[in-house]
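A.B. asks: sequence below, structure please.
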Amino acid sequence: MQKRVLITGGAGFLGSHLCERFLSEGYQVIAMDNLITGDLKNIEHLFKLKDFEFYHHDVTKYIHISGKLDYILHFASPASPIDYLKIPIQTLKVGAMGTHNCLGLAKAKGARILVASTSEVYGDPLVHPQTEEYWGNVNPVGPRGVYDEAKRYMESITMAYHTFHRVDTRIVRIFNTYGPRMRLNDGRALPAFIGQALRGEDLTVFGDGSQTRSFCYVDDLIEGIYRLLLSDYDLPMNIGNPSEISLLDFAREVLQLTGNDVKIVFKPLPADDPKQRQPDITKAMNILGWQPMVGRKEGLERTYAYFKSLPPEEWAKEPKEFVSVK
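C.D. replies: Okay, here's the model as predicted:
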């Protein structure tokens, strides 16, 4: 019998790729999004498919889905600094109330639920690379705390539903991911660098650029998430690419790719910006048989080709204004 999956945040960067993956695997897919940071352009090509539905809904409010549900993937959340610094209350609410509502729905439907956590639960880590057993170094009252603590709470309530209500749960800790459908002006390093390059602007590096990130191509991430959902593993799992690079060297790679004759300029490091980020993916390799397959050079070329194919007015588009959330 055909299985049915609900993907919250389904019009977002990762959510839209998940919708495509599950449709390709023969599932009926319901995408849910309130479109605060998501965009219908990401999924408009799916509307013609008989197995796809879209619900315009805010998961922080009661969720009603008629009929059976086999799986829920909770990916609704602002996920970049420019988003959660503008809408901090909504970021906290979707991590807390939104997760609570999704877990309640999973309990009512007898569905397995996978929640999207993040490497940001590790904060500015004192352990490198980061293993799932590391508890993190997070400032709960700093500007990034609204996102970091929302995700930490998400993990806690998910495990509480798992142990107390016996809900079948999965937790994925997602490290820096990139690829087509990212927003050019969402504040993260890769789209920011490419957007600046496309506009002929100097590339902005914060601090001295020695801070590191580990970038995973979106197709690899989606494969890891899919395998984790269908596995028997119910504790948090890192999914990311352990190939680590400094942001200064990464900016140089983007310049080499684009061929732009612009400079790299430096600005002060934002508060609580993590100095290192690299996943230990031993668990994913041993339990899921998963590891990233797309190298950074190939992934960057694909991503740059996507952004370059957009109309030039998209290159200069400012981040959307957000509605006030009390």
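
A.B. asks: use CA for all of it now, contacts and neighbours both
C.D. replies: Noted.

A.B. asks: is residue 151 in contact with residue 117, as I believe?
C.D. replies: Yes - Residue 151 is in contact with residue 117 according to Cα atoms under 8 Å; the separation is 5.5 Å.

A.B. asks: quickly list what's touching both of these two.
C.D. replies: Counting by Cα atoms under 8 Å, 6 or more residues apart in numbering, no residue touches both residue 151 and residue 117.

A.B. asks: check contacts around residue 146.
C.D. replies: By Cα under 8 Å, 6+ apart, the neighbours of residue 146 are 84, 88-89, 91-92, 140.

A.B. asks: could you single out the nearest of the residues you listed to residue 162?
C.D. replies: Closest to residue 162 out of the contacts of residue 146 is residue 92 (21.4 Å), distances taken as Cα to Cα.

A.B. asks: contacts only, for that closest one.
C.D. replies: 146-147, 149-150.

A.B. asks: again, but for residue 312
C.D. replies: No contacts exist for residue 312 under Cα under 8 Å, 6+ apart.

A.B. asks: do you know how far it is from residue 113?
C.D. replies: 39 Å (Cα to Cα, to the nearest Å).

A.B. asks: for residue 267, same thing?
C.D. replies: To residue 113, residue 267 is 41 Å away according to Cα to Cα.

A.B. asks: so which of these two has more stuff around it?
C.D. replies: residue 113 (27 against 11; other Cα atoms under 10 Å).

A.B. asks: here is the second sequence; please produce its structure so I can put it next to the first one:
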Amino acid sequence: MGAKRQKNNPKREKNNQKKTKLLSNNIIATAVGLFSCIAGFYIVYFSNPHQNKVVTIEDIGGSYNITCSEDYKEHPIFTECTPIKTCGRFVRDNIVSDEEVEQLLALAKRGFAHGGSDGGASILDLHSGALSMGERFVNIYKFLENDALLETFRDEDFELYNDVKSRVHKTISEEFGIDPSKLYLTHPTFFSSITNTSAKTQHDEYWHKHIDKIQYGSFDYTSLLYLTSYKKDFEGGRFIFDDANSVIIEPKRGRLSFFTSGSENPHHVEKVTSGVRYAITISFTCDPKKSIKDPKIRT
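C.D. replies: Sure thing, here's the model as predicted:
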């Protein structure tokens, strides 16, 4: 229900097939990039050695400063922004209210209701329109009729989404001492939904260790806003930094975690064993050429 229908016109159908093929290629490219961030799949997998010491981010006061990696020097350097001297990982629990989390969660659920991966790990990108559907991806802005789109996405939802993004941007800028005008939203930024359903494709394998800066040259700062809570809404699904201390972040409704994106912060997500883990990945770059605009409803 709600999917667009076209009249049976041979000439128009041929032209639409060409457009659909091009659109499909663009969505697949976008979605593969998105799942690289969720799943950590990027040509090779890193090993995950046993760690003897495990501490949560709360154990170290919600922040953890570390030495920056050399990854950033392989890309254009922006002296007022690129993390060369100051790197770390942080957690903040006061960025969004409970009511705002509920609104964002409801937005995500309405979007995912039109699709969802067969393999347990789904994405919804409000910027590109990419939505997991079975073992493929569609552009939700093209897939749904206008009425269905307006029922799924409301202006106030997009206003909140953009406002929360701005708060996250401000928080990262302040913690890392960056001029806010030098830090830009980048691709991919998206909602994720993870269940314990067995993976069907490589895109569903979100649990592999990875490094964001290596996967995406544009990434300089990564953030995640959790919309559901560990042990309350799901089991498993903790965020683990794979360093000597194996620092763990336990997802919590409204909790924001953010960190520099280089090899100083390798990480993975535990397999979800029950329930549904919802989150928003919001990524930032220092390169204005790789910035993206705030999303808006396309009808």
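
A.B. asks: any idea what the TM-score is?
C.D. replies: Here the TM-score for the pair of chains, by TM-score structural alignment, normalised by the length of structure 2, is 0.25; 125 aligned residues with a Cα RMSD of 6.5 Å.

A.B. asks: could I get the contacts of residue 92 of structure 1 in CSV, plus columns for secondary structure?
C.D. replies: CSV is the format used below for those (DSSP: H, G, I helix; E, B strand; the rest coil):
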residue, secondary structure
146, helix
147, helix
149, helix
150, helix
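
A.B. asks: show me what whatever helix or strand residue 91 of structure 2 lives in is packed against.
C.D. replies: Per DSSP states H and E, residue 91 of structure 2 falls inside strand 87-92. Judged by 3 or more Cα pairs under 8 Å, 6 or more residues apart in numbering; DSSP states H and E, strand 87-92 of structure 2 is in contact with strand 63-66, strand 256-260.

A.B. asks: buried deepest among those, which one?
C.D. replies: strand 256-260 (a mean of 25; mean count of other Cα atoms under 10 Å).

A.B. asks: if we can go back for a sec, by neighbour count, which of the contacts of residue 146 of structure 1 wins?
C.D. replies: Highest neighbour count within the contacts of residue 146 of structure 1, by other Cα under 10 Å: residue 91, with 25 neighbours.

A.B. asks: that one touches residue 149, doesn't it?
C.D. replies: No - using Cα under 8 Å, residue 91 of structure 1 makes no contact with residue 149, being 9.8 Å away.

A.B. asks: and residue 298 of structure 1, how many residues sit next to it?
C.D. replies: Neighbour tally, residue 298 of structure 1, other Cα under 10 Å: 11.

A.B. asks: what of residue 12 of structure 2?
C.D. replies: Residue 12 of structure 2 has 11 nearby residues by other Cα under 10 Å.

A.B. asks: give me the element it is part of.
C.D. replies: helix 10-39.

A.B. asks: so for that helix, what gets flagged as buried?
C.D. replies: 24, 26-28, 30-39 (16 or more other Cα atoms under 10 Å).

A.B. asks: still on that earlier bit, give me the next element, helix or strand, following the strand holding residue 91 of structure 2.
C.D. replies: helix 98-112.

A.B. asks: and the next helix or strand past that next one?
C.D. replies: Counting by DSSP H and E, what follows helix 98-112 of structure 2 is strand 116-117.

A.B. asks: quick check: next helix or strand after that following strand?
C.D. replies: Next element after strand 116-117 of structure 2 (DSSP H and E): strand 121-124.

A.B. asks: which strands or helices does the lengthiest strand in structure 2 pack on?
C.D. replies: The longest strand of structure 2 (DSSP state E) is strand 184-194. On a contact count with 3+ Cα pairs under 8 Å, 6+ apart, strand 184-194 of structure 2 meets helix 10-39, strand 121-124, strand 277-285.

A.B. asks: go again using 7 Å as the cut-off
C.D. replies: Counting contacts by 3 or more Cα pairs under 7 Å, 6 or more residues apart in numbering; DSSP states H and E, strand 184-194 of structure 2 is packed against strand 121-124, strand 277-285.

A.B. asks: hey, which of these is tucked in deepest?
C.D. replies: Ranked by mean neighbour count, those are led by strand 121-124 with a mean of 28 (mean count of other Cα under 10 Å).

A.B. asks: give me the residues contacting that strand.
C.D. replies: The contact list for strand 121-124 of structure 2, computed with Cα atoms under 7 Å, 6 or more residues apart in numbering, reads 116, 130-132, 190-195, 204.

A.B. asks: repeat that for stretch 14-32 of structure 2.
C.D. replies: Applying Cα under 7 Å, 6+ apart, the set of residues contacting stretch 14-32 of structure 2 is 130, 137-139.

A.B. asks: which of the residues you listed tops the neighbour count?
C.D. replies: Busiest of the contacts of stretch 14-32 of structure 2 [other Cα under 10 Å] is residue 137, holding 26 neighbours.

A.B. asks: next secondary structure element downstream of whichever strand or helix holds it?
C.D. replies: Taking DSSP H and E as the criterion, residue 137 of structure 2 maps to strand 136-139. Elements were assigned by DSSP H and E; along the chain past strand 136-139 of structure 2, the next helix or strand is helix 140-143.

A.B. asks: show me which positions of the helix or strand that that following helix is followed by end up buried.
C.D. replies: Heading C-terminal from helix 140-143 of structure 2, the first helix or strand you meet, by DSSP H and E, is helix 146-152. Within helix 146-152 of structure 2, the residues scored as buried using 16+ other Cα under 10 Å are 146, 148-149, 152.

A.B. asks: can you redo these as a markdown table with distance to residue 169 of structure 2?
C.D. replies: Output for the buried residues of helix 146-152 of structure 2, formatted as a markdown table (distance: Cα to Cα, whole Å):
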| residue | distance to residue 169 of structure 2 |
| --- | --- |
| 146 | 31 |
| 148 | 31 |
| 149 | 28 |
| 152 | 26 |
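
A.B. asks: relative to residue 91 of structure 2, which of the residues you listed is nearest.
C.D. replies: Of the buried residues of helix 146-152 of structure 2, the one sitting nearest to residue 91 of structure 2 (Cα to Cα) turns out to be residue 152, at 30.7 Å.

A.B. asks: distance of that closest one relative to residue 109 of structure 2?
C.D. replies: From residue 152 of structure 2 to residue 109 of structure 2 the distance is 9 Å (Cα to Cα).

A.B. asks: again with residue 89 of structure 2
C.D. replies: From residue 89 of structure 2 to residue 109 of structure 2 the distance is 29 Å (Cα to Cα).
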